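Asker: my questions concern the predicted model and sequence given below.
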Amino acid sequence: MDVKTTFLNCNIDETIYMVHPENFVSKEYKFIVCKLKKSIYGLKQASHQWYHKFHQVITSHGFKANVVDNCVCHKFSGSKYIFLVLYVDDILLASSDTCLLHETKRFLTKNFKMKDLGEASFVLGILKLLQKNYINKVLDRFNMKDSKPRNTSIAKGDKFSLE
């Protein structure tokens, strides 16, 4: 999903004055400034304000930030779960339940101007990469074509969640 006009969604928590853009006002008023009421593109605080606004909204919907990366959030509802990854104005959602996924999309669309980009196949300028052919070649090379998948534990010390 893509958030439209990302940085324009936020209020600012300090007093900021801005010089008018060139040719915006007549030359006789060239020393007049304007006081910003909302965040704008190019403002140093814009991305920080956006993150806090987004975090407030999603935590109100039951999401919790990951202990390692605050831009990765999760929500558990019984045996159902959904993960949300925020990268500036791009949101990647992954869920075990279609209804939970659609509910989250509706919630986000209600709170922000959004564009649903559909199933993720091109994220952050990276094409979807599949390792299937490579894995099959490696298994074939080492005569392991008939091996069966097994669950393996995560290396001790890796933290993805406190839960």
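Answerer: On my side now, so go ahead.
Asker: CA atoms for contacts and neighbours, from now on please.
Answerer: Will do.
Asker: tell me the contacts of the residue nearest to the spatial centre of the chain?
Answerer: By Cα atoms, centre = their mean, the chain has its centre lying nearest to Leu86, at 1.2 Å. Residues in contact with Leu86 (Cα atoms under 8 Å, 6 or more residues apart in numbering) are 71-72, 92.
Asker: which of those has the largest number of neighbours?
Answerer: Val72 (20 neighbours; other Cα atoms under 10 Å).
Asker: how much space between that residue and Leu130?
Answerer: To Leu130, Val72 is 23 Å away according to Cα to Cα, to the nearest Å.
Asker: put this next to the first one:
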Amino acid sequence: MKLPQGFAKENDMRVCKLNKSLYGLKQASHNWYQKFTSSLLELGFKQCKADYSLFIFRQNKCFVAALIYVDDVIMVGNDVGKIRHTKEELDKRFSIKDLGTLKYFLGIEVARTKDGLVLSQWKYILDILDDCGMQGCKPSPFPFERNLKLDKGSTEPKADANRYRRLVGRLLYLQDTRPDIAYSVNVLSQFVADPRQNHMDAAYRVLRYLKGTDGQGILLPRDGRHDLTAYCDSDWLGCPFTRRSRTRYILFLGGAPVSWKTKKQSVVSRSSTEAEYRSMASTISEILWMRWLFKELDIVLHKPTRLFCDNQAATHIASNPVFHERTKHVEMDCYFVRERVESREVQPLRIDTRMQIADLLTKGLGSQNLQFLLDKLGTRNLHAPT
């Protein structure tokens, strides 16, 4: 623990003595979770196997689900009486505070429109801009310059490391409703150990982009379709330091994005096909988890999940065993993907590169391409001028 700023003098060797943790003992969180879980189980809820923080009550036509995050709880269902009874019972045990209809949860705002629900982090973005003194900055039409390759910047002046890490950490949480900045944040997070001025300038460009799109969020359509679709992509040898590729995927439920990821692969791929195939295997793992979760929610997916990939060789390998000899170095992924294709849980399809939505997570795009993919993504800006 460090002494407060302004209290310590230069070369001060004093340290802080910890009398009591702010949240009690280190076992407190575990005991809280155990207590809350047992309370819901006593009320007839069952713990979801796909997600242990989700609890489901199902009896005849009555359905209620409770999703918990530490001491924050969201409850949804088709029986208002059961929801009210559950809240009353929990209030007897924990003295809860009922905030009414869901409007704000963990920094995510929930707005109701005629088309459905819009999830955004408008206030959170304004707080970031205010904290960085960027309220009056000039907006940028895109978050990351095209073809920009950030290096370690050993000749650049050092930036304020604490400020840079704080900013990148807040941008990481902002990705929950903004997949359009996922690639930018993925690149910026590689330099938190030794940030330089060129890294800070790139981070400020992301803030300038957020300034012009602060009200943008994800639209969850009202029609409630249950078709699950996925897009996967990779950039071969995308990291200039380790030459590892990046895995990118995005999953849609009923036309609304519900899961996305951009992450550097653990090994160096020897070909673009291998990089794409590893990305495909990671995407299928997420698809299987989503299908498992839907099954517990009584959502039946009769058709295989369509997986769109813009690499023709990867889609051929997934369906055609003839290509197996060319992929001995990715043998495990080959068996895993092909097994799911043969069981008709996943259907790999090729898509034109220009229509690949996962490009949002793969590289910096110009304003026109970015807006085109955002329209396909189904985003909505509630604060845009009409």
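Answerer: Good, I have the coordinates. Predicted model, so just to flag it, every value in this text is computed and none were measured.
Asker: whereabouts in structure 1 does the helix or strand containing Lys82 of structure 2 align?
Answerer: If you go by DSSP states H and E, Lys82 of structure 2 is part of helix 80-94. Per TM-score structural alignment, the counterpart of helix 80-94 of structure 2 in structure 1 is residues 98-112.
Asker: longest strand of structure 1?
Answerer: Identified as the longest strand of structure 1 according to DSSP state E is strand 80-87.
Asker: residue boundaries of the helices in structure 1?
Answerer: Secondary structure of structure 1 (DSSP state H): helices located at 46-59, 98-111, 132-141.
Asker: which elements pack onto the last one?
Answerer: Judged by 3 or more Cα pairs under 8 Å, 6 or more residues apart in numbering; DSSP states H and E, helix 132-141 of structure 1 is in contact with no other helix or strand.
Asker: then the second one?
Answerer: Contact analysis of helix 98-111 of structure 1 by 3+ Cα pairs under 8 Å, 6+ apart lists strand 80-87, strand 90-95 as its packing neighbours.
Asker: not counting sequence-adjacent ones, nearest residue to Val67 of structure 1?
Answerer: Leaving aside its sequence neighbours, Val67 of structure 1 sits nearest to Ser161 (Cα to Cα, 6 or more residues apart in numbering; 6.0 Å).
Asker: over to Ala318 of structure 2?
Answerer: In space, not counting the residues next to it along the chain, Ala318 of structure 2 is nearest to Arg338; the distance is 5.3 Å by Cα to Cα, 6+ apart.
Asker: just Tyr51 of structure 1 next, same as before
Answerer: In space, and not counting its chain neighbours, Tyr51 of structure 1 is closest to Val88: 8.0 Å by Cα to Cα, 6+ apart.
Asker: roughly how far does the residue mapped onto that neighbour from structure 2 sit from Ala50 of structure 2?
Answerer: Counting by TM-score structural alignment, Val88 of structure 1 corresponds to Val70 in structure 2. Note on Val70 of structure 2: its distance to Ala50 of structure 2, by Cα to Cα, is 18 Å.
Asker: more neighbours, those two?
Answerer: Ala50 (15 against 11).
Asker: what sits against the alignment partner in structure 1 of that one?
Answerer: Aligning on TM-score structural alignment places Ala50 of structure 2 opposite Val68 in structure 1. Taking Cα under 8 Å, 6+ apart as the criterion, Val68 of structure 1 is in contact with 159-161.
Asker: redo those as a markdown table? Include neighbour count and distance to Asn136 of structure 1.
Answerer: Formatted as a markdown table, these follow (neighbours: other Cα atoms under 10 Å; distance: Cα to Cα, whole Å):
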| residue | neighbour count | distance to Asn136 of structure 1 |
| --- | --- | --- |
| Lys159 | 12 | 30 |
| Phe160 | 11 | 29 |
| Ser161 | 13 | 32 |
